[in-house]
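Q: I need the structure of the sequence given here:
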Amino acid sequence: MPVTGQIAVSGLGMVTPAGSCVDATWRRVCEGGSTVAASHPGLAGMPVDFCASVGEFDSSVVGRRNLYRLDRFVQFMLAAAHEALADAALSAADWDAPRVGVVIGCGMGGVATWERQHGRFLRQGPESVSPLMIPMMTPNSAAGEIALALGARGPGMVVSTACASGATAIATARDLLVSGQCDIVVTGGTEAANTPLTVAAFANLGTLSQRCEDPTAASRPFDAERDGFVMAEGAAALVLERADHAAARGHRPRALLAGCGSASEAHHPTAPHPEGRGASQALHAALRHADLAAVDIDHVNAHGTSTVLNDQVEALVIRQVLPHGPLVTSTKGVLGHLLGAAGAVEAALAVLAIQQATVPPTANLQDPTPGIDLNLVTKSAAHQPVRAALSNSFGFGGHNVVLAFCAA
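A: So this is what the prediction gives:
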């Protein structure tokens, strides 16, 4: 039987190029300093040889044996999930396992494993391929390994809507709570695709910045000199539960997930509709679902990829749907584009903006594109109350997802 009530964001966890936890990531994002590294060793000789990578992270929760058994994208998700559960003051001893779900977003899966094993296959023959290749590379392993580690026996799945995957996962998790199938859902997104083959493909598609001479300035959302996005990796986890469930155990949530809007553009495999048809539809749907008026929105964490087409179209849509001028930022200026994890990371940052009454700046935004008429946060963070915020996520294939959060 469907359940009514608000959905609480009870815990957050993050592993990003800005840091291996929520606090480190938030601090770096608010400082506005790029995390993009020049001449990544794994990309030597590539036409684009830079990206934003995760440094050291707490792999103790993954386990030494699992560091060899699990692809990097699963390791990130496990670390983020453990932090989110600690933040939510939850453990497996506290819950009814069949009522705990896991929904993760991932766009690419274990591409590093695939590339490494394919290389062995070509060099040494079929007998050299690891029998663990399939469970290591399939995207569903992110959800399966979290369920295994946590003993969560409710619905478990990985959803893939390209760069909107993390946001789609959060919206799907909400549905499991509202429908009454779950009491708690661990959700979020993960990606680890900073590999030669993936970078070559995106570069040849024309979506990556070519600013090899100045990589720290390469990701510049909404800037007149933007020339493409920067590849990045990482994960974010959110623990969602119904607000009454959180209250019953005495836990105050960070924020509320007020509503979700999704739409398919049915326009082009990779390019946005020139008038932002799907993005506009998703924005309106999120507002209706959350029972919010446009004027209630104080902040938008934009998809803001730093590509020419996306930023132009997204700016048009935000201006049309939210003409009162909420504070807009794209945290991809700091973090780069985390692909399937981006929607989850940016959702978590929208939650923190509400909780901390702070909107991070858009890094590298020096000269806004003429005609982009947005209230963009630049140079330094803006400190003001944020009652409600939207997080936009758009993906190849015309997938558009908007999440609406409000103060708890």
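
Q: hey, let's count contacts and neighbours off CA atoms from now on
A: Noted.

Q: where do the helices of the stretch 201-350 of the chain begin and end?
A: Counting by DSSP state H, counting those that start in this stretch, the segments of the stretch 201-350 of the chain that form helices are 243-248, 277-290, 308-321, 332-335, 342-356.

Q: most tightly packed of those?
A: Using mean count of other C-alpha atoms under 10 Å, the stretch among the helices of the stretch 201-350 of the chain with the largest mean neighbour count is helix 332-335, at a mean of 31.

Q: for it, name the packing helices and strands.
A: Judged by 3 or more C-alpha pairs under 8 Å, 6 or more residues apart in numbering; DSSP states H and E, the packing partners of helix 332-335 are helix 22-31.

Q: pull out the buried residues from the helix it packs on.
A: By 16 or more other C-alpha atoms under 10 Å, the buried positions in helix 22-31 come out as V22, T25, W26, R28, V29, C30, E31.

Q: element containing the nearest residue to D87 once chain neighbours are set aside, please.
A: Once flanking residues are discounted, D87 sits nearest to G11: 4.8 Å by C-alpha to C-alpha, 6 or more residues apart in numbering. G11 is part of strand 7-15 when elements are defined by DSSP states H and E.

Q: what about R116, how many neighbours?
A: Under the neighbour criterion other C-alpha atoms under 10 Å, R116 is assigned a count of 13.

Q: Proceed likewise with the subsequent sequence, for comparison:
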Amino acid sequence: MNVRCSREMAQSLGSALYKEWAKRIFAIECSNNLEPLYFALSPTCEGPWDENSRLHQLLTRGQTYSICIASENRIQGAESYAHLRDKLTRLPERCRVMELMAFSPNKQGSLIKGFLVQDDQNSKGTERVLQDLVRESGQTSLCSYTRDDGGRMWQRLRLVTDGQQREIFSNCISLAERPELHPSVLNIKNSVVFCKYEDAYAVLEECAELIPKAKDVLQLADQCNRTSRKGPFPVIVIEGLDATGKSTLTESLRESIQATLLKSPPDSIGHLRKTFDAEPPLIRRAFYALGNYITASIIASESEKTPVIVDRFWHSTAAYAIATEVSGKVANLPPPHHELYQWPQDLVQADLVLLLTVSAEERVRRLERRGEMRTKEEIELEANSLFRQKVEATYRRMENPACVVVDASASKEEVLKNALLVIEKCCVIERT
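A: Next up, the predicted model:
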């Protein structure tokens, strides 16, 4: 169906959304343990199709819709996506909600995120709820999926205005091959992993009117001396999941080698974590990234006088962001040596990064003994072994510098001894 979009339609859908819509590949995340289902679009039924495929079986279960978010303003887009996700959790239990991605294979920044919604009862009420969500945002599209007399599936892209529906595009669905990179990898750089100071700064600058506390972070960042380099004393970063013994080891190392102990984000903005943890990933990750640069300015100064121990730094910021953003299996992570695993060139570089590891069972026992309030990500780590595996795998793929693994399951004295052996081997340092 060839329908020309008016200027008003284009503005409502958002140029990033409708531009070359039919040339995109779509991916449906049905389960963390299964490969996403990929499909392509065409105005005719020339592409491959199989009525026995998982994709056909999925799309013919009840009435199916999809909603995608695209915006010229990334802050608005991130907020709209978070709002949409929250609203969809309130649908009746009979409705299934799955993640949907539309992208151009191997094209950075091309990913458009959304959701696939299915209602087994074909209720008109569900469609009305989705239409209302579309009306709330000018960057949201609504698609329905139907089966023709020949057994082929069609995606119909619709615009809802003034209570009326207009079909913009109608395309036949065909099976598509798995892309080289998992689609979520395409949008990680500069959206949840920031490899330059300016990129993280720009995000908080854009949302400063929406989140006033962002101005406090920007003000501290402006005060940092970003031209200074690391001093002659070594900088040693301690990484690892919660309850692997980081705090114990960092304190012991501070005493053993007479070091300055720092953490990221630093105390100057640490009290703002609760505020930014409640924000969408784009904003939350920019906050933590900028926190690394603020910590780096302190590292540069302190390493002129003493060795520096840092409790978490860039590796943890990137590892948690990548593992969270990439859905599904460990195999979906960016491949080894991908640019996302490289230390930012404008960030003061550590001389050594120690990654503390313990078994999953031991880590849970330690958490229970501590009885502390845990972050949303820490709760996810405990409940979702697959997420934990992705975080650990991402840590081990970090480069320049890579993580040196230290078994932290032994006594604190033994862990300290082993850590000091690694430090003495890799760094020139005087012990007292």
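
Q: superposed, how do the two chains score by TM?
A: Once superposed, chain against chain, the TM-score is 0.28 (TM-score structural alignment, normalised by the length of structure 1); 188 aligned residues with a C-alpha RMSD of 6.8 Å.

Q: need the helices of the stretch 201-350 of structure 1 in a markdown table (columns: distance to L176 of structure 1).
A: What follows is the helices of the stretch 201-350 of structure 1, written out as a markdown table (distance: least, C-alpha to C-alpha, whole Å):
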| stretch | distance to L176 of structure 1 |
| --- | --- |
| helix 243-248 | 14 |
| helix 277-290 | 16 |
| helix 308-321 | 29 |
| helix 332-335 | 29 |
| helix 342-356 | 17 |
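
Q: quick check: which of those is nearest to G189 of structure 1?
A: Minimum separation from G189 of structure 1 across the helices of the stretch 201-350 of structure 1 (C-alpha to C-alpha) falls at helix 342-356, 5.3 Å.

Q: what is that closest one packed up against?
A: Counting by 3+ C-alpha pairs under 8 Å, 6+ apart, helix 342-356 of structure 1 packs on helix 165-178, strand 184-191, strand 234-242, strand 255-264, strand 299-301, strand 388-395, strand 399-406.

Q: and whichever strand or helix holds S170 of structure 2, what's buried?
A: Under the criterion of DSSP H and E, S170 of structure 2 resides in strand 164-175. Of all the residues in strand 164-175 of structure 2, those buried under the rule 16+ other C-alpha under 10 Å are E167, I168, F169, S170, N171, C172, I173, S174, L175.

Q: hang on, isn't the fifth one packed against R147?
A: No - taking C-alpha atoms under 8 Å as the contact criterion, N171 of structure 2 and R147 are not neighbours in contact, 11.5 Å apart.

Q: anything in contact with each of those two?
A: W154 (C-alpha atoms under 8 Å, 6 or more residues apart in numbering).

Q: which one among the buried residues of helix 22-31 of structure 1 gets closest to L177 of structure 1?
A: L177 of structure 1 has its nearest neighbour among the buried residues of helix 22-31 of structure 1 in V22, at 24.4 Å by C-alpha to C-alpha.

Q: list the residues that contact the residue nearest to that closest one when sequence neighbours are not counted.
A: Distance criterion C-alpha to C-alpha, 6+ apart; nearest residue to V22 of structure 1, sequence neighbours excluded, is M14 at 5.1 Å. Counting by C-alpha under 8 Å, 6+ apart, M14 of structure 1 touches 20-22, 25, 79-80, 83-84, 234-237, 345.

Q: can you map out the strands along the stretch 1-150 of structure 1?
A: Secondary structure of the stretch 1-150 of structure 1 (DSSP state E, counting those that start in this stretch): strands at 7-15, 100-105.
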